[in-house]
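Trainee: just coords:
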């Protein structure tokens, strides 16, 4: 079993950081890569033409390994989840009267792109509300999503888990139902990929996006995406020299190309070779792949399980294990307990979590311990 990995980080000793869903701490190894890269540009002659493409190849290979993509050219380097979703929106074939399914309270980057399609093309954004019950909440929510998919559905845009409280969505069943009506399945994996096993061969999504600065353990302004067969001949939102065919040949760049790079590389952001951020994200993905998402899940469960049981006895609500992740979960307060008071208590005790909607969102990682959850419990007992 994976052991505690706090020695690989530089987190302050006087805080309890249970907030990787907000932003991961930087691995020492990733910071070292970044510092070397910053100083590397002091001598530009050290950056060779082939480095513009080698950096991307290495990063795509690590991401492809993480989500089990057989062809790394189906992966693309992006600066954010919203960038990937913008490429999906540009190439989604919809017309007035069609609908797009999303769950209630989804992260804005997986909402605004579809709201623009509502305005532009008259497609209906169908929001599936969460049940107002604590019992079987995740199960009922999944059932509602499946029921909402109909013959006019063109896409289900959803996370593997809900970003606010960790509710897990049954992607296999949603994929089966969406395929029955010819709808796409587009996944925002920002709050899951890297910590929760995700297999493209198993779920068969049409597109996947993920920001890099959370569970991929990389720097801000980085991200990755996967684009399946539906998008193989699409049009990117950005036309840069690197996403055109044969751009590796610098001497031939003045002979402009109409054709794009193969696979999903056409959807990459300009300057994707980014000689600082791209190597940093590559290094962080190497470490994530070395740990393994299944091992990360098991570790988080091992340090959180007793605290979750204690929370239930105190009257707090945590989703059943069958319908939530181990690396990110929501705690709903007992009736009458003031959320603002809870926030102030946690802040005073230097216990770092997030408040999302009506949940306290707790998101541990391999640098955390059972003692960290003891600190969380102590703060909650005070209120």
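Mentor: Yep, it's here. Worth saying up front: this structure is predicted, and the values here are computed from it rather than measured.
Trainee: rest of the way, CA atoms for contacts and neighbours
Mentor: OK.
Trainee: Which parts of the chain are strands?
Mentor: 16-17, 75-78, 99-103, 124-128, 153-159, 184-188, 207-211, 223-227, 329-332, 351-352, 354-356, 359-362 (DSSP state E).
Trainee: now for the second one, which elements pack on it?
Mentor: What it means is strand 75-78. With contacts taken as 3 or more CA pairs under 8 Å, 6 or more residues apart in numbering; DSSP states H and E, strand 75-78 sits against helix 51-67, strand 223-227.
Trainee: May I ask you to name the longest helix in this protein?
Mentor: Longest helix in the chain, counting residues (DSSP state H): helix 293-313.
Trainee: re earlier: need the strands of the chain in TSV with distance to residue 64 and mean neighbour count, can you?
Mentor: Rendered in TSV, the data for the strands of the chain read as follows (distance: least, CA to CA, whole Å; neighbours: other CA atoms under 10 Å):
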stretch	distance to residue 64	mean neighbour count
strand 16-17	29	24
strand 75-78	7	28
strand 99-103	26	24
strand 124-128	31	18
strand 153-159	19	24
strand 184-188	15	24
strand 207-211	12	28
strand 223-227	8	28
strand 329-332	27	24
strand 351-352	32	20
strand 354-356	30	16
strand 359-362	28	22
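Trainee: and here's the other structure:
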């Protein structure tokens, strides 16, 4: 357990249950950033001459960690940039399926374009709602969060696999920002067409870095249009049909993407299996306690595949009380969002339960 908490100084000051809002910055990432900018200060363009090598290492690290060939990994500054770029590559006469009240950075960009849009309701019949909408409306693509940002409702990877098998022509576009880093994820086994993610939450990569993972079939279904000098720079670009280059048209930031590489190294050092085990223990224990206290809706807490974030009943007064006791959470919707990651402990949850009087 000490190894999982090592390298996060903020844990000495707070009970941090707010990864769903912002992940912690590991010491090793901070050290890399300090060294990088010192090198830039004294080397200037000499440092940037190594940009291609650095970005190749990041791309390969992301691909290796998420089981996706590096020539199908695009590096983008955040989810929203990547998602909007992707939408620009889909013709406006297509029909989109979205989830009601999904993350605004998913639903707003789709609704702002010319796509015909239909919605599936998020409730105890979520999976059936999705299937019925697809069968009735026959959308061309389905864009969704794997984990809902407000209440933690999660679409299971097995369900998504089955969905693609049943509707092979449906393009699945997944936001992994509230999911990736909580459990092992093998992209090429999921049948998802595109996964896009920012990395400042559960991957602890800091801000300004993200990525897109593409399956083998997607290139013939979309037509990316962005181009720039950066589109042909570096390995896996010029000689690979320039597909991922169309999502990387400009100069890439070695500071932020290099931070992601170090963050992945930190996760691998701690062990993804250890991380997944700890997250599972914490989320299951929290779900049971919240259910018993009536702080979350039963249909959410009793789902077979839950995420480590919950929206519990509570007002601004309770939120302020938690903060005064050093317990960091977020106000979301009508409640208080509590999220736990691998560096949290059962003792920290006991403190939370004590303050909630449950």
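Mentor: Looks like it came in fine. These numbers come from a predicted model, not from an experiment.
Trainee: Now the longest helix of structure 1 on structure 2. Mean distance?
Mentor: Helix 293-313 of structure 1, aligned to structure 2 and superposed, deviates on average by 3.0 Å (mean CA distance after the TM-score superposition for structure 1).
Trainee: tell me which residues in that helix are buried?
Mentor: For helix 293-313 of structure 1, the neighbour count (16 or more other CA atoms under 10 Å) marks 293, 295-301, 303-304, 307-308, 311 as buried.
Trainee: Then stretch 214-223 of structure 1?
Mentor: 214-220, 222-223.
Trainee: just to revisit the earlier point, using a markdown table, please lay out the strands of structure 1 together with distance to residue 118 of structure 1.
Mentor: Below are the strands of structure 1 laid out as a markdown table (distance: least, CA to CA, whole Å):
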| stretch | distance to residue 118 of structure 1 |
| --- | --- |
| strand 16-17 | 39 |
| strand 75-78 | 25 |
| strand 99-103 | 9 |
| strand 124-128 | 6 |
| strand 153-159 | 13 |
| strand 184-188 | 17 |
| strand 207-211 | 20 |
| strand 223-227 | 23 |
| strand 329-332 | 31 |
| strand 351-352 | 38 |
| strand 354-356 | 26 |
| strand 359-362 | 29 |
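Trainee: Of all those, which one is nearest residue 247 of structure 1?
Mentor: In terms of CA to CA, the element of the strands of structure 1 nearest to residue 247 of structure 1 is strand 75-78, at 15.9 Å.
Trainee: Pull up the aligned stretch in structure 2 for the closest one.
Mentor: The alignment of strand 75-78 of structure 1 onto structure 2 (TM-score structural alignment) spans residues 73-76.
Trainee: Any figure for the gap between the equivalent of residue 368 of structure 1 over in structure 2 and residue 276 of structure 2?
Mentor: Superposed on structure 2 with TM-score structural alignment, residue 368 of structure 1 falls opposite residue 344. Per CA to CA, to the nearest Å, residue 344 of structure 2 is found 12 Å from residue 276 of structure 2.
Trainee: do the same with residue 46 of structure 2
Mentor: 40 Å.
Trainee: And for residue 319 of structure 2?
Mentor: Applying CA to CA to residue 319 of structure 2 and residue 276 of structure 2 gives a distance of 28 Å.
Trainee: Based on its surroundings, how many neighbours for the closest residue to residue 280 of structure 1 other than its chain neighbours?
Mentor: Of all residues not flanking residue 280 of structure 1 in the chain, residue 30 sits nearest, at 5.3 Å (CA to CA, 6 or more residues apart in numbering). Applying other CA atoms under 10 Å, we find 23 residues neighbouring residue 30 of structure 1.
Trainee: wouldn't residue 30 of structure 1 be in contact with residue 283 here?
Mentor: Yes - applying CA atoms under 8 Å, one finds residue 30 of structure 1 in contact with residue 283, separated by 5.9 Å.
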